[in-house]
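Enquirer: no sequence on this one, just coordinates:
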């Protein structure tokens, strides 16, 4: 008879739910450990005027950092990196964290508020909350341009507002690291999830070809034309197609994909979000939908 060997593997609950194994580490402990690190704020300390601007920014947004160096790091652009050690910028690490935190809370919100929303529509709503232009608007609204530390040569002809979206993501990462998930969630709820998003539009976007076809027919306007602009690796397992959607000579959409149809669909979606955005609210999809039978490539 074979001897019975006792199982030494950890219990499933401890593997699947690590928070049951040990209490969550207090945010102050995390902050204390970070404080021991050499941060961008210590290598490139802010001037008196910069420090004053950051303090005003924190007060106006009711931000109370245990480790103020993290706030400085979040608002310090990568142009402050040393030419000898270009990876020494803490802002990028905070942005990495923010890019994980922000989608988590937004996805949770969408799933809770709209439980019957299809996955493709959820992705579209996610972009409405966290798209680059949206985050830039939010970052500007909370006052990031007046507090951000960025070297002029890095901006070129742009303004600090142009980088507000990226700095906002770093700020969210800094709040999470300094104060924990609850504070980060509250900031996201206040500034990101408080925006009004018409979910009905994103339901319609599940049928982009039908939607654009309907808009064109109802308006009596010219029909956009799709043309293939790129074909690469056609004989390989991962071909890439590029499709441009034009209205006359004007490019109103562009998309890429593993098939020409996929690229065309993405170009149509971009055109709907930009060129035809005003018509989306008042357009009703027909009762009979033939999404697969509609194309904007010339016959």
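Expert: Alright, I've got the coordinates. Predicted model only: the values in this text are computed from it and were never measured.
Enquirer: CA only for contacts and neighbour counts going forward, please
Expert: Noted.
Enquirer: Quick check: end-to-end length of stretch 222-242?
Expert: 22 Å (C-alpha to C-alpha, to the nearest Å).
Enquirer: buried stuff in stretch 203-218?
Expert: The neighbour-count check on stretch 203-218 (16 or more other C-alpha atoms under 10 Å) flags 203-216 as buried.
Enquirer: Sorry, slip of the keys, the one I care about is stretch 126-143.
Expert: Quick answer for stretch 126-143 (16+ other C-alpha under 10 Å): 126, 128-130, 132, 134-136, 138-140, 142-143.
Enquirer: can you tell me which of the residues you listed are in helices?
Expert: Secondary structure from DSSP state H places 126, 128-130, 132, 134-136, 138-140, 142 of the buried residues of stretch 126-143 in helices.
Enquirer: The closest residue to residue 161 other than its chain neighbours: how many residues sit nearby?
Expert: Of all residues beyond its chain neighbours, the one nearest residue 161 is residue 145 (5.2 Å), with distances taken as C-alpha to C-alpha, 6 or more residues apart in numbering. Counted by other C-alpha atoms under 10 Å, the residues lying close to residue 145 total 20.
Enquirer: mind checking the SS state of residue 231?
Expert: State at residue 231, reduced to three classes by DSSP: H, G, I helix; E, B strand; the rest coil: strand.
Enquirer: how many other residues sit next to it?
Expert: Using other C-alpha under 10 Å: residue 231 sits among 16 other residues.
Enquirer: Break down the stretch 101-250 of the chain into its strands, ranges please.
Expert: Ranges of strands within the stretch 101-250 of the chain are 225-232, 240-247, 250-257, based on DSSP state E, counting those that start in this stretch.
Enquirer: With residue 40 as the reference, name the closest of the ones you listed.
Expert: In terms of C-alpha to C-alpha, the element of these nearest to residue 40 is strand 250-257, at 38.2 Å.
Enquirer: buried residues in that closest one?
Expert: Result for strand 250-257 [16+ other C-alpha under 10 Å]: buried residues 251-257.
Enquirer: Return the closest of those with respect to residue 13.
Expert: When these are ranked by distance to residue 13 (C-alpha to C-alpha), residue 257 comes first, at 41.1 Å.
Enquirer: what sits against the closest one?
Expert: 239-242, 263, 266 (C-alpha atoms under 8 Å, 6 or more residues apart in numbering).
Enquirer: So residue 73 sits against residue 42, correct?
Expert: No: with contact defined as C-alpha atoms under 8 Å, residue 73 does not reach residue 42; the gap is 9.2 Å.
Enquirer: Check it against this one:
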């Protein structure tokens, strides 16, 4: 576990705070604030950061893709601000271990939703410490580095299961079947391993921190395979 360090966090996120109190607040979980009898935690910054992030991503999509309809932009935005995306970005920055939590709640640093909240709080803190333009540049740079900056919104598939189901029904093959076949890791940080069957044949497996994510990753793998072969070829594989 990393000890809280202004210098190390600022190096990780490539941003130096003028008001260090905002950085500390962004990394203060409610459990730690309660334990230490603090008058602040990161929930208010999370609330603000959620709105700031939504504005930044919405403006990016609106200005860069004027030819795309509202539905396409909405789907792309949902993908870019989804909790799984934000959790992955937080891991990329290597900052979850700096989150201040009560000792009894240390395992929550591994919770994807807590990581999402931390990222949103950080966005809110950077916005208050600087201005919207600076926060926007920081956010878009991070999205660029992590590969989450959408370049072709019309190609974004946010719900892989629904897309796979649509393809299968179009071919008259019915619904895919998903099963959890194993788990790994401790109780507080469990990963689920799933398989997906088409016409009774296992065509892919996937892993995730929840059953839903594992199912989505299964479907994502199938769709990836279908980029290079048709369904009949996939079902004929040994």
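Expert: Noted; the coordinates are in hand. No experiment lies behind these values; they were computed from the predicted model shown.
Enquirer: quick one: TM-score?
Expert: The TM-score (TM-score structural alignment, normalised by the length of the second structure) is 0.65; 193 aligned residues with a C-alpha RMSD of 3.9 Å.
Enquirer: quick one on the thing from earlier: distance to residue 282 of the first structure added to the strands of the stretch 101-250 of the first structure, as a markdown table?
Expert: Formatted as a markdown table, these follow (distance: least, C-alpha to C-alpha, whole Å):
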| stretch | distance to residue 282 of the first structure |
| --- | --- |
| strand 225-232 | 23 |
| strand 240-247 | 21 |
| strand 250-257 | 20 |
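Enquirer: can you count the residues close to residue 12 of the first structure?
Expert: Quick note: residue 12 of the first structure (other C-alpha under 10 Å) scores 9 neighbours.
Enquirer: with the second structure superposed, average distance for the lengthiest helix in the first structure?
Expert: Criterion DSSP H: the longest helix present in the first structure is helix 90-113. Here the mean offset of helix 90-113 of the first structure against the second structure after fitting is 1.0 Å, by mean C-alpha distance after the TM-score superposition for the first structure.
Enquirer: Where in the second structure does that helix align, residue-wise?
Expert: The aligned range for helix 90-113 of the first structure in the second structure is 41-64, by TM-score structural alignment.
Enquirer: Pull the contacting residues for the residue nearest to the spatial centre of the second structure.
Expert: For the second structure, the residue nearest the mean C-alpha position is residue 85 (1.8 Å; C-alpha atoms, centre = their mean). Listed by C-alpha under 8 Å, 6+ apart, the contact set of residue 85 of the second structure reads 79, 148.
Enquirer: counterpart of it in the first structure?
Expert: In the first structure, residue 85 of the second structure lands on residue 134 (TM-score structural alignment).
Enquirer: Quick check: that match vs residue 191 of the first structure, distance?
Expert: 11 Å.
Enquirer: again with residue 232 of the first structure
Expert: Counting by C-alpha to C-alpha, the gap from residue 232 of the first structure to residue 191 of the first structure is 42 Å.
Enquirer: Residue 122 of the first structure against residue 112, yeah?
Expert: No: the pair residue 122 of the first structure / residue 112 is not scored as a contact, 11.3 Å apart, by C-alpha under 8 Å.
Enquirer: Neighbour count: the two, which is higher?
Expert: residue 122 (20 against 11).
Enquirer: got the contacts of residue 257 of the first structure as CSV, with distance to residue 93 of the first structure and neighbour count columns?
Expert: Shown next, in CSV, are the contacts of residue 257 of the first structure (distance: C-alpha to C-alpha, whole Å; neighbours: other C-alpha atoms under 10 Å):
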residue, distance to residue 93 of the first structure, neighbour count
239, 34, 14
240, 32, 18
241, 34, 22
242, 33, 23
263, 33, 22
266, 31, 23
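Enquirer: Of those, just say which sits nearest to residue 34 of the first structure.
Expert: Nearest to residue 34 of the first structure among the contacts of residue 257 of the first structure, with distances taken as C-alpha to C-alpha, is residue 266, at 42.1 Å.
Enquirer: The second structure: which residue goes with that closest one?
Expert: Matched to the second structure by TM-score structural alignment, residue 266 of the first structure sits unpaired.
Enquirer: Residue 266 of the first structure is in what secondary structure piece?
Expert: helix 260-274 (DSSP states H and E).
Enquirer: the inter-axis angle of that helix versus strand 225-232?
Expert: For helix 260-274 of the first structure against strand 225-232, the angle by axes from the mean of the first three to the mean of the last three C-alpha atoms, to 10 degrees is 130 degrees.
Enquirer: I'd assumed residue 75 was in contact with residue 61 of the second structure.
Expert: No: the pair residue 61 of the second structure / residue 75 is not scored as a contact, 10.6 Å apart, by C-alpha under 8 Å.
Enquirer: thinking again about what came up before, now the two most distant members of the buried residues of stretch 203-218 of the first structure.
Expert: 203 and 216 (18.8 Å).
Enquirer: buried sites along stretch 154-163 of the first structure?
Expert: 160-163.
Enquirer: Ends of it, what's the gap?
Expert: 10 Å.
Enquirer: And the contacts of that stretch?
Expert: Looking at stretch 154-163 of the first structure with C-alpha under 8 Å, 6+ apart, the contacting residues turn out to be 79, 136, 139-140, 144-146, 148, 150.
Enquirer: and the closest residue to residue 201 of the second structure other than its chain neighbours, what element?
Expert: The spatially closest residue to residue 201 of the second structure, leaving aside those adjacent along the chain, is residue 235, at 7.0 Å (C-alpha to C-alpha, 6+ apart). Using DSSP H and E, residue 235 of the second structure maps to helix 231-236.
Enquirer: what's the matching range in the first structure for that helix?
Expert: Counting by TM-score structural alignment, helix 231-236 of the second structure has no counterpart in the first structure.
Enquirer: Tell me which other helices or strands that helix touches.
Expert: strand 201-208 (3 or more C-alpha pairs under 8 Å, 6 or more residues apart in numbering; DSSP states H and E).
Enquirer: could you say what helices and strands the strand it packs on packs with?
Expert: Looks like strand 201-208 of the second structure contacts strand 191-198, helix 211-225, helix 231-236 (3+ C-alpha pairs under 8 Å, 6+ apart).
Enquirer: List the buried residues in that strand.
Expert: 201, 203-208.
Enquirer: what do you get for stretch 45-55 of the second structure?
Expert: Applying 16+ other C-alpha under 10 Å to stretch 45-55 of the second structure flags 45-46, 48-50, 52-54 as buried.
Enquirer: rewinding a little: the helix holding residue 266 of the first structure vs strand 240-247, what angle?
Expert: Helix 260-274 of the first structure and strand 240-247 meet at an angle of 40 degrees, taking the same axes, to 10 degrees as the criterion.
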